[in-house]
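> The amino acid sequence is not available; the structure is as follows:
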């Protein structure tokens, strides 16, 4: 860890890894303040190295949250999920007695987009007294741990992704088929590689997820389902994971290109309020 900090050339930045390969808590930085060039470069490299960064005691405003995210790229507006009033870039994620948590499936955010996100920055607003942790999985390790036989089967393969569960929710809310068709046209089902090459590190990562991947192109339905089930299960291997226990004013910043996450929904009927800002990414290859 000390060698990594020295390599980042920012004396005040300290990284405390949660596991050998994924997750590091970052201290020595105030996210309410603009980043200088050194801190920005250090954080970007740390994100590439650890896939998810955690920050404690960051009592920041919504504007500061947005400003921090913009240091890493353009921000996206989620077309389906509720946003914070007055802030279309800020996804408001609130669960309570009437709205139980539903993010308890391993996934990478918005892979139903043609250009899925680079990363997401999530801030804790209100937390249950216990529970509500988020787990993260290293998808480099998930790929590298596959057998040579499975690697050969998925080499060069692509899969279709879709926002299917959002479509179900829209119908439940009474949205017409004509309105839904407009979303279908705006977000046609993209075809992404089953194994993605990270655009910055050049490493290969498993890039299918149980929330949004539909089927592997060119395979019959049964074969695709069986193979995807095996690939999805890799994220659930503890050796590939870290787990983050939230506190008030905690922030997590994860690389959607190299990780998946799972929000434990074990706190119902308690309240859990989070706010997320997402950085636009590029088309996977």
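Perfect, thanks for sending it. Remember, predicted model here, so these are calculated numbers, not experimental data. Numbering: from 1, shown residues only.
> When you work out contacts or count neighbours from here on, use the C-alpha atoms and nothing else.
OK.
> Quick check, residue 192 in contact with residue 161.
Yes - counting by Cα atoms under 8 Å, residue 192 sits close enough to residue 161 to count as a contact (7.3 Å).
> in the stretch 151-285 of the chain, which spans are helices?
164-172, 177-186, 221-233 (DSSP state H, counting those that start in this stretch).
> neighbours around the closest residue to residue 278 other than its chain neighbours, how many?
The shortest distance from residue 278 to any non-neighbouring residue, by Cα to Cα, 6 or more residues apart in numbering, is to residue 120 (4.3 Å). The tally of other residues near residue 120 (other Cα atoms under 10 Å) stands at 21.
> again, but for residue 193
Other residues close to residue 193 by other Cα under 10 Å number 22.
> Next one: it from residue 42, what distance?
From residue 193 over to residue 42 the distance is 29 Å, taken as Cα to Cα, to the nearest Å.
> burial measure for the closest residue to residue 193 other than its chain neighbours, as a count.
Nearest non-adjacent residue to residue 193, counting by Cα to Cα, 6+ apart: residue 158, 4.1 Å away. Other residues within reach of residue 158, judged by other Cα under 10 Å, total 21.
> Kindly report the same for residue 215.
For residue 215, the neighbour count with other Cα under 10 Å is 22.
> so who does it touch?
159-161, 221, 224-225, 228 (Cα atoms under 8 Å, 6 or more residues apart in numbering).
> same thing but 10 Å
158-162, 191, 208, 221-225, 227-228 (Cα atoms under 10 Å, 6 or more residues apart in numbering).
> out of those residues, who's nearest residue 26?
residue 208 (28.7 Å; Cα to Cα).
> going on from the host helix or strand of residue 39, what's the next piece of helix or strand?
According to DSSP states H and E, residue 39 maps onto helix 37-50. On the C-terminal side of helix 37-50, the closest following helix or strand by DSSP H and E is strand 52-55.
> Counting by contacts, list what that next one packs against.
On a contact count with 3 or more Cα pairs under 10 Å, 6 or more residues apart in numbering; DSSP states H and E, strand 52-55 meets strand 14-17, strand 24-27, helix 37-50, strand 119-126, strand 134-138, strand 251-255, strand 259-263.
> another one to put next to it:
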């Protein structure tokens, strides 16, 4: 599928085996991009080229990025989407879990970006898009560790945008609200009343429903697109108005 604004460009999508990452890979490919999915457990039925990659391992990341460039000769777009969730207040997780989540959600993006930078510097349309969260900009109950990791992602995005703008590399992030992803489905399945919990999650977003992976993927594609060369250092909310709007109760 070619002919879009990403034609001739090569992208990697971490965590592209499911959910938002999988849909992002589809959207980019549909706009002409050559997409390589990097995932610790790639979907064997995915139509996209996949490489097993653990973003918590520098060696794994460097090998995967090198493989992409060896196969395709270039790397233009990095979508840092791999991440894990965490629940509970600040006391709910021990030091090991804090370090594990921060290592994967934050340092994982650093590892991938660091490995990609030499190749992005040679691209005429270089872009990095990080997946952050509404949790980075709004206080959500029972999400202390996850919030800390995504707050770091948002701050990191701005710092990277400043560092690499004059190298021709744009860096942005997308902040999804509560999305209909496999992780959220697992949370709902573990609730005492899954139906009631889903209604509560839907109700706290002003548009009254969960965000779809496709809506997030379309935002990622916008931020990565070479058509939007003046967009950098941006946090793009895809949250049904949760962060910005204060509607009166119905």
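It's in. A quick note: this is a predicted structure, and the numbers were derived from the prediction, not measured.
> Please work out the TM-score for the two chains.
The TM-score (TM-score structural alignment, normalised by the length of the second structure) is 0.25; 119 aligned residues with a Cα RMSD of 6.6 Å.
> Can you check which of the helices of the stretch 151-285 of the first structure gets nearest to residue 65 of the first structure?
helix 164-172 (25.9 Å).
> what angle sits between that closest one and helix 177-186?
160 degrees (axes from the mean of the first three to the mean of the last three Cα atoms, to 10 degrees).
> Grab the longest helix from the second structure for me.
Criterion DSSP state H: the longest helix present in the second structure is helix 144-164.
> if we can go back for a sec, out of the helices of the stretch 151-285 of the first structure, which is closest to residue 90 of the first structure?
helix 164-172 (17.9 Å).
> in the closest one, what's buried?
By 16 or more other Cα atoms under 10 Å, the buried positions in helix 164-172 of the first structure come out as 167, 170.
> Which elements pack onto the strand or helix carrying residue 7 of the first structure?
Taking DSSP H and E as the criterion, residue 7 of the first structure maps to helix 2-8. Packing partners of helix 2-8 of the first structure (3+ Cα pairs under 10 Å, 6+ apart): strand 14-17, helix 37-50.
> on that earlier part again, between the contacts of residue 215 of the first structure, which is nearest residue 46 of the first structure?
Distances from residue 46 of the first structure to the contacts of residue 215 of the first structure, taken as Cα to Cα, are shortest for residue 208 (24.0 Å).
> so how far does stretch 112-128 of the second structure reach from one end to the other?
Terminal residues of stretch 112-128 of the second structure are spaced 10 Å apart (Cα to Cα).
> and what of stretch 137-149 of the first structure?
22 Å.
> cool, stretch 195-213 of the second structure as well?
20 Å.
> do the same with stretch 206-216 of the first structure
Terminal-residue distance, stretch 206-216 of the first structure (Cα to Cα): 13 Å.
> Please apply the same query to stretch 5-17 of the first structure.
Stretch 5-17 of the first structure: ends 11 Å apart by Cα to Cα.
> Identify, by residue count, the longest strand of the second structure.
Scanning the second structure for the strand with the most residues, using DSSP state E, yields strand 169-176.
> Just name whatever secondary elements that one is in contact with.
Strand 169-176 of the second structure packs on strand 77-80, helix 108-120, strand 126-131, helix 144-164, helix 213-224, strand 235-238, going by 3+ Cα pairs under 10 Å, 6+ apart.
> Residue 206 of the first structure is in contact with residue 213, isn't it?
No - with contact defined as Cα atoms under 10 Å, residue 206 of the first structure does not count as touching residue 213 (12.0 Å).
> just the contacts of residue 215 of the first structure now: which is nearest residue 93 of the first structure?
Using Cα to Cα, the contacts of residue 215 of the first structure come closest to residue 93 of the first structure at residue 162, 20.7 Å.
> What is the burial count for residue 196 of the second structure?
Going by other Cα under 10 Å, the residues that sit close to residue 196 of the second structure add up to 12.
> Just the element for the closest residue to residue 194 of the second structure other than its chain neighbours, please.
Computed as Cα to Cα, 6+ apart, the closest residue to residue 194 of the second structure that is not its neighbour in sequence is residue 188, at 4.9 Å. Element membership of residue 188 of the second structure, judged by DSSP H and E, is helix 182-189.
> Ok, which of the helices and strands packed on strand 52-55 of the first structure comes nearest residue 148 of the first structure?
Here strand 134-138 is closest among those (Cα to Cα), at 18.8 Å.
> From the contact counts, what lies against whichever helix or strand comes after the closest one?
Moving toward the C-terminus from strand 134-138 of the first structure, the next helix or strand (DSSP H and E) is helix 139-144. Using 3+ Cα pairs under 10 Å, 6+ apart, the elements in contact with helix 139-144 of the first structure are helix 148-154, strand 195-197, strand 204-206, helix 221-233, strand 241-244, strand 259-263.
> would you turn these into JSON lines with mean neighbour count?
JSON lines is the format used below for these (neighbours: other Cα atoms under 10 Å):
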{"stretch": "helix 148-154", "mean neighbour count": "12"}
{"stretch": "strand 195-197", "mean neighbour count": "22"}
{"stretch": "strand 204-206", "mean neighbour count": "23"}
{"stretch": "helix 221-233", "mean neighbour count": "15"}
{"stretch": "strand 241-244", "mean neighbour count": "20"}
{"stretch": "strand 259-263", "mean neighbour count": "24"}
